[in-house]
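**Student:** Give the three-dimensional model of this entry:
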Amino acid sequence: MKLPDKTRSIEEAVARIGDGASIMIGGFGVPGTPFNLIAELVRQGQKDLTLIKNDANEAGMGIDHLLANGQVKKLIVTHLGLNAHAIELMNGGKIEVEFCAQGILAERIRAGGSGLAGFISDIGIGTELAEGKQMVTVDGKDYVLETALRTDAAFIHAQCCDGFGNLVFAKTARNFNPLMAMAADCVIAQSLNCLPIGALEPDSIHTPGPFVDHVVALENLHKEYAIVRR
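**Tutor:** Predicted structure coming up:
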């Protein structure tokens, strides 16, 4: 059986995102962040987006361009501390922000990708992180019910890929990307190194192609990515 070639132009791939969509965006700061896909989303201008990302990047880069362009309705993040602009928007009531402990965010995404409804945890009890969440008691101990996260789409950056969507991540860029690739209805991966199908060693693949819907073969990395090459 011949495997399908999933390569698309960046314009065509991102055009599949509609207004009001929820999007997971890989990366931890700079490493693994799909800056090219973000820039194309800014250019196309889809509105009322819900973004799930570990962080809000720094002011003037990454998803901050989406914030500055008025495209974001809600952020689900672990922190905003490096982005004063995002903090200003949150404090002014211009965007909704949901905070998660970093491990909890990763596990909520993993649960979504594994077909689970959620999980229970004792992290955050008695803090703002648990406010409004359902409590569960097991063997006399209280836990917070953390619901799984799934989205309409995920933007992923890979070190290399093939046309079927098999992905390999470099070092710390392997942070949230593999989890997010499992937890979205439409996964769009970008890579500077897109190889022919069959060129990747099977044991080197971190995310198998069946999880990926579209592959964007980049000619150049976005200038913001050059800060840390991961």
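**Student:** use CA for all of it now, contacts and neighbours both
**Tutor:** OK.
**Student:** Can you give me the end-to-end span of stretch 173-186?
**Tutor:** In stretch 173-186, first residue to last residue: 20 Å (C-alpha to C-alpha, to the nearest Å).
**Student:** try stretch 65-74
**Tutor:** First-to-last distance for stretch 65-74 - C-alpha to C-alpha - comes to 14 Å.
**Student:** List the buried residues for that stretch?
**Tutor:** H65, L66, L67, G70, Q71, V72, K73, K74 (16 or more other C-alpha atoms under 10 Å).
**Student:** for the nearest residue to D162 once chain neighbours are set aside, what are its contacts?
**Tutor:** Nearest residue to D162, sequence neighbours excluded (C-alpha to C-alpha, 6 or more residues apart in numbering): L195, at 4.6 Å. Applying C-alpha atoms under 8 Å, 6 or more residues apart in numbering to L195 gives the contacts C160, C161, D162, G163.
**Student:** Here is a second sequence; please produce its structure as well for comparison:
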Amino acid sequence: MKKVYASAAEALDGLLRDGMSIAAGGFGLCGIPELLIDALVDSGVKDVTIASNNCGVDGFGLGKLLDTRQIKKMISSYVGENAEFMRQYLSGELELEFNPQGTLAERMRAGGAGIPGFYTKTGVGTVIAEGKEHKDFNGETYILETGIVVDLAIVKAWKADTSGNLVFRKTARNFNVPAATCGRVCVAEVEEIVPVGSLDPDCIHLPGIYVHRIITGTHEKRIEQRTVREG
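**Tutor:** Model prediction:
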């Protein structure tokens, strides 16, 4: 099965449709699938629901899809650092489903593992719990959260072999692994593709069984908040 594609546009060919759902890896601007996001912008696909920790920043990352009004709904845990996100949400142009960060990661992981739902204490007594099933366990109240399964997952890794095994670099692993597993199809962009057998099996973070298409390219890797000490 061919997994390596020449470009982001080719890797997404035949996978996109209006109204689809997408899970995107990354945390802030760390480990985001920059090239695949740009290809989504160029495709013109619209009314998309995106599950991602956040929505990039103004003019970069998933924020580009906000600028072009291609996103209908975000399932996120953090909406700071993006004035356009806030503006669209407050004006009613963008639907938003808030999730605590750990809950969002677990919803993705559960969806990828075939688990339809799970109970958690996080969010009990807040707006997060509104409209959800409540259940007591050992005298404590929990709420039911459902697993997330999406049409497409887009992730960013450090290395891949040609069979799709992925290695992430340090904190860039973040949401990428659970996001990859919950997609019916997963497209990964990487910095380097190596032959099968080149990766130490003990260092593989995501097995190739989850990855359907791979691309490589040059990444900007913009820094979201640059903090330096005084000279």
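**Student:** thinking again about what came up before, how about the contacts of L195 of the first structure, which pair is most distant?
**Tutor:** Using C-alpha to C-alpha, the two most remote members of the contacts of L195 of the first structure are C160 and G163, lying 10.2 Å apart.
**Student:** overlap in contacts of the two?
**Tutor:** Common contact partners of C160 of the first structure and G163 (C-alpha under 8 Å, 6+ apart): C194, L195.
**Student:** For the strand or helix carrying G112 of the first structure, name the packing helices and strands.
**Tutor:** Element membership for G112 of the first structure, per DSSP states H and E: helix 102-113. In terms of contacts (3 or more C-alpha pairs under 8 Å, 6 or more residues apart in numbering; DSSP states H and E), helix 102-113 of the first structure is packed against strand 118-121, strand 141-147, helix 177-181.
**Student:** Out of those, which is the most enclosed?
**Tutor:** Most buried of those by mean neighbour count (mean count of other C-alpha atoms under 10 Å) is helix 177-181; its value is a mean of 26.
**Student:** how far apart are that helix and its match in the second structure?
**Tutor:** Following the fit onto the second structure, the mean deviation recorded for helix 177-181 of the first structure is 1.1 Å by mean C-alpha distance after the TM-score superposition for the first structure.
**Student:** Remind me what that helix packs against, helices and strands.
**Tutor:** By 3+ C-alpha pairs under 8 Å, 6+ apart, helix 177-181 of the first structure packs against strand 22-25, helix 102-113, strand 151-158.
**Student:** Give me the residues contacting it.
**Tutor:** 24-27, 32, 106, 109-110, 113, 154, 156-157, 187, 206-207, 211-212.
**Student:** ok, now with 7 Å
**Tutor:** For helix 177-181 of the first structure, the surrounding residues in contact (C-alpha atoms under 7 Å, 6 or more residues apart in numbering) are M24, G26, G27, I109, R110, G113, A154, I156, V187, T207, F211, V212.
**Student:** Quick one: these as JSON lines, columns for neighbour count and distance to T7 of the first structure too.
**Tutor:** Below are the contacts of helix 177-181 of the first structure laid out as JSON lines (neighbours: other C-alpha atoms under 10 Å; distance: C-alpha to C-alpha, whole Å):
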{"residue": "M24", "neighbour count": "28", "distance to T7 of the first structure": "20"}
{"residue": "G26", "neighbour count": "31", "distance to T7 of the first structure": "19"}
{"residue": "G27", "neighbour count": "25", "distance to T7 of the first structure": "22"}
{"residue": "I109", "neighbour count": "27", "distance to T7 of the first structure": "25"}
{"residue": "R110", "neighbour count": "23", "distance to T7 of the first structure": "26"}
{"residue": "G113", "neighbour count": "22", "distance to T7 of the first structure": "23"}
{"residue": "A154", "neighbour count": "27", "distance to T7 of the first structure": "16"}
{"residue": "I156", "neighbour count": "29", "distance to T7 of the first structure": "14"}
{"residue": "V187", "neighbour count": "25", "distance to T7 of the first structure": "12"}
{"residue": "T207", "neighbour count": "21", "distance to T7 of the first structure": "16"}
{"residue": "F211", "neighbour count": "22", "distance to T7 of the first structure": "14"}
{"residue": "V212", "neighbour count": "23", "distance to T7 of the first structure": "11"}
